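**Q** sharing a model prediction with you, sequence too.
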Amino acid sequence: MKQSEQSAQQALPSVWTRPERRRRDQPALSREQIVATALELLDSEGIDALSMRKLGARLGAGAASLYTHVANKDELIELAVDEVYGEVELPEAGGAADGEWRAAAAQCAHGLRAAFLRHPWIASVLGEAGLSHLGPNMLRMSEAMLGVFEDAGFPLEEADQAVNTLSAYVIGAATSEAAWLTLLTRSGRSEQEWVEHLWPAAERAVEPYPRLRRLYATRRAQDAEGARGDAFGTGLDSVLDGLATRLRG
């Protein structure tokens, strides 16, 4: 490898920018096993519980076996994040060419939100997940969504902007929801119990603000989980409406 290539890799520390390490003998663990167990640990105990030592204990393996596949905790998080993206069902190639691009985009958006809410720890690591856009599952999703918008009639550059706009909305909304779900888990209460417990303080806080006071009053008896889903759907419709307008223009 040329020195310039080595320097570039050192400047971009990521599991996706270095060759996977190889051993002459067959390692007892695979990267897939390591990542699957890391996901179990993250889902059950949260991001603060993740460590190479604790993960090794769950796998019944020493650190050397882990480091064959993963250089450090940061790389492990990159792999876990990409695994979450791999749970999203992607639209079939060419499926949006018949004008159903909006349904295909909405399907992917709802799938990504659902994946984030199944793994709420992701809200605390996305900004630290390194070069997550280079992960294989993320690349497959990006390629599929580019196809959706390009088949709909967007030029490739505008299709990329459409994908970025949609992703920004979904990730922003879903990470906020995931952070909320993490708070609920720590409280030990159901979502509806927590909302009802919080409501009197919220009403006192908005008392000086007439618009917020009216808004809160309309939401007093809402089902909390259902309201979150409705709000996400309304926001998604607004994003897709905007993209449809650009497409017609």
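**A** That came in fine, so what should we check first?
**Q** CA only for contacts and neighbour counts going forward, please
**A** OK.
**Q** tell me the helices and strands packed up against the host helix or strand of His110.
**A** Using DSSP states H and E, His110 falls within helix 101-118. Applying 3 or more CA pairs under 8 Å, 6 or more residues apart in numbering; DSSP states H and E, one finds that helix 101-118 makes contact with helix 73-85, helix 136-152, helix 156-187.
**Q** where does the residue lying farthest from the centre of the chain land in three-state SS?
**A** Centroid-distance maximum for the chain: Pro208 at 36.5 Å, with CA atoms, centre = their mean. With DSSP: H, G, I helix; E, B strand; the rest coil as the basis, Pro208 sits in coil.
**Q** how far away is it from Arg214?
**A** For Pro208, the distance to Arg214 (CA to CA, to the nearest Å) stands at 11 Å.
**Q** need the nearest residue in space to Arg113, chain neighbours excluded.
**A** Computed as CA to CA, 6 or more residues apart in numbering, the closest residue to Arg113 that is not its neighbour in sequence is Ala174, at 5.4 Å.
**Q** surely that neighbour meets Ala115?
**A** No - at 9.1 Å, Ala174 does not count as touching Ala115 under the criterion of CA atoms under 8 Å.
**Q** put this next to the previous one:
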Amino acid sequence: MARPRKPLLNRERIVEAAGVLVDREGLEAVSTRRLAAALGVSGPSLYNHFRTKDEILEAVADAVSARVDLSMFGADDPRDWRTALRDWAHSYRGALADHPNIVPVLARGPGRRPSGLRVADAVFGAMTAAGWPPAQATRIGALMRYFILGSAVGSFARGFVDDEAAYDPADYPHLGQAHLLAERQREVDEGAFDAGLTALLDGLALQYEALGLSRGEALA
């Protein structure tokens, strides 16, 4: 019997299958049995590529991190630090919005994940290149992660039900329009992210100017 041209199993196929399970059913859906069935292989063969389920989830998380655009932090990119952070934040949030179930794994930090570490390295490098002191650059990277990951944990708008009767004005005098939020989820959630990001960057700009640096200084 001729050998197959491509291996029946590799890390990429496992990560892709695990990512589909996570997206559809959540982290708990990932198991050796489920993955083996989805891939058409025996369960033990997975251990030739990953030792544990946690390693698989870490790889799925890193695959999501790899989708985040880092081009704005390049030495040849003309964007200043504020614009770069804004564009990166939108790219990062977009990647998480497509794969919200993996956010708890990403929230642990980059650990040893190559793509996650590249993100952290790019942000820190760009901030220090723009003149931020290293300690403050570290804080900026942290607060941006807190903000972006927090925005991806859940939807504010979806937290309200599409039922006007649920918000009796006698009990909730200021929630008369809350039942309309669910149908306006994207508008509400994206608007909130933009408002928060602008406020955050405005605050950082004030700190930047207080350090005697030029707000328009390019990353290079």
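**A** That came through, no problem. This structure is a prediction, so every number in the text was calculated from the model and none was measured.
**Q** coming back round to it: who's more crowded, Ala174 and Ala115 of the first structure?
**A** Taking neighbours as other CA atoms under 10 Å, Ala174 of the first structure and Ala115 compare with Ala174 leading, 25 against 20.
**Q** what about Leu198 of the first structure, how many neighbours?
**A** 11.
**Q** actually Glu45 of the first structure, not the one I wrote
**A** Neighbour tally, Glu45 of the first structure, other CA under 10 Å: 12.
**Q** now for Ser65 of the first structure: which residues touch it?
**A** Pro27, Ala28, Leu29 (CA atoms under 8 Å, 6 or more residues apart in numbering).
**Q** name the member of these with the most neighbours.
**A** Compared across the contacts of Ser65 of the first structure, Leu29 has the highest neighbour count, 15 neighbours, by other CA under 10 Å.
**Q** that one -> the second structure?
**A** Under the alignment (TM-score structural alignment), Leu29 of the first structure pairs with Leu9 in the second structure.
**Q** okay, and that match sits in which element?
**A** Per DSSP H and E: Leu9 of the second structure is located in neither a helix nor a strand.
**Q** OK, contacts around it?
**A** Leu39, Val41.
**Q** tell me the centre residue of the second structure?
**A** Centre-nearest of the second structure using CA atoms, centre = their mean is Leu96, 3.8 Å out.
**Q** which position in the first structure aligns with it?
**A** By TM-score structural alignment, Leu96 of the second structure lines up with Phe116.
**Q** next: Ala142 of the second structure.
**A** Mapped onto the first structure by TM-score structural alignment, Ala142 of the second structure lines up with Asn164.
**Q** tell me how far Val170 of the first structure lies from Gly56 of the first structure.
**A** Separation of Val170 of the first structure from Gly56 of the first structure (CA to CA): 34 Å.
**Q** quick one, which of those two is more surrounded?
**A** Legend: neighbour count by other CA under 10 Å for Val170 of the first structure and Gly56, higher for Val170 (23 against 18).
**Q** which residues does that one contact?
**A** Listed by CA under 8 Å, 6+ apart, the contact partners of Val170 of the first structure are Ala109, Leu112, Arg113, Leu236.
**Q** longest helix in the second structure, by number of residues?
**A** helix 185-210 (DSSP state H).
**Q** next, count neighbours for the closest residue to Leu243 of the first structure other than its chain neighbours.
**A** Excluding its sequence neighbours, the residue lying closest to Leu243 of the first structure (CA to CA, 6+ apart) is Ala162, at 6.9 Å. Neighbour count of Ala162 of the first structure, defined by other CA under 10 Å: 22.
**Q** same question, Asp80 of the second structure
**A** Burial of Asp80 of the second structure is recorded as 20 neighbouring residues (other CA under 10 Å).
**Q** tell me the counterpart of it in the first structure.
**A** Superposed on the first structure with TM-score structural alignment, Asp80 of the second structure falls opposite Glu100.
**Q** what residues does its match make contact with?
**A** Applying CA under 8 Å, 6+ apart, no residues qualify as near Glu100 of the first structure.
**Q** and the residue nearest to the residue nearest to the centre of the second structure when sequence neighbours are not counted, how close does it get to Leu117 of the second structure?
**A** Sequence neighbours aside, Ala152 is the residue nearest to Leu96 of the second structure in space, at 6.2 Å (criterion: CA to CA, 6+ apart). Distance, Ala152 of the second structure to Leu117 of the second structure, using CA to CA: 20 Å.
**Q** repeat that for Glu28 of the second structure.
**A** As defined by CA to CA, Glu28 of the second structure lies at a distance of 25 Å from Leu117 of the second structure.
**Q** of the two, who's got more company?
**A** Using other CA under 10 Å, the more surrounded residue of Glu28 of the second structure and Leu117 is Leu117, with 16 against 8.
**Q** run a quick neighbour tally on the nearest residue to Ala178 of the second structure once chain neighbours are set aside.
**A** Among residues not flanking Ala178 of the second structure along the chain, Phe160 sits closest, at 6.5 Å (CA to CA, 6+ apart). Applying other CA under 10 Å, we find 17 residues neighbouring Phe160 of the second structure.
**Q** I figured Phe160 of the second structure hits Arg184, correct?
**A** No - the criterion here is CA under 8 Å, and Phe160 of the second structure misses it with Arg184 at 10.9 Å.
**Q** so Ala59 of the second structure sits right up against Arg113, yeah?
**A** Yes - between Ala59 of the second structure and Arg113 there is a contact under CA under 8 Å: 7.4 Å.
**Q** more neighbours: the two, which one.
**A** Comparing Ala59 of the second structure with Arg113 by other CA under 10 Å, the one with more neighbours is Ala59, at 24 against 17.
**Q** quick one: Gly176 of the second structure and Tyr167 touch, right?
**A** Yes - if you go by CA under 8 Å, Gly176 of the second structure and Tyr167 touch, sitting 6.5 Å apart.
**Q** where does stretch 231-248 of the first structure end up in the second structure?
**A** Residues 192-209 of the second structure are where stretch 231-248 of the first structure lands when matched by TM-score structural alignment.
**Q** by how much does the matching stretch deviate from the first structure on average?
**A** Comparison of stretch 192-209 of the second structure with the first structure after fitting gives an average deviation of 0.9 Å (mean CA distance after the TM-score superposition for the first structure).
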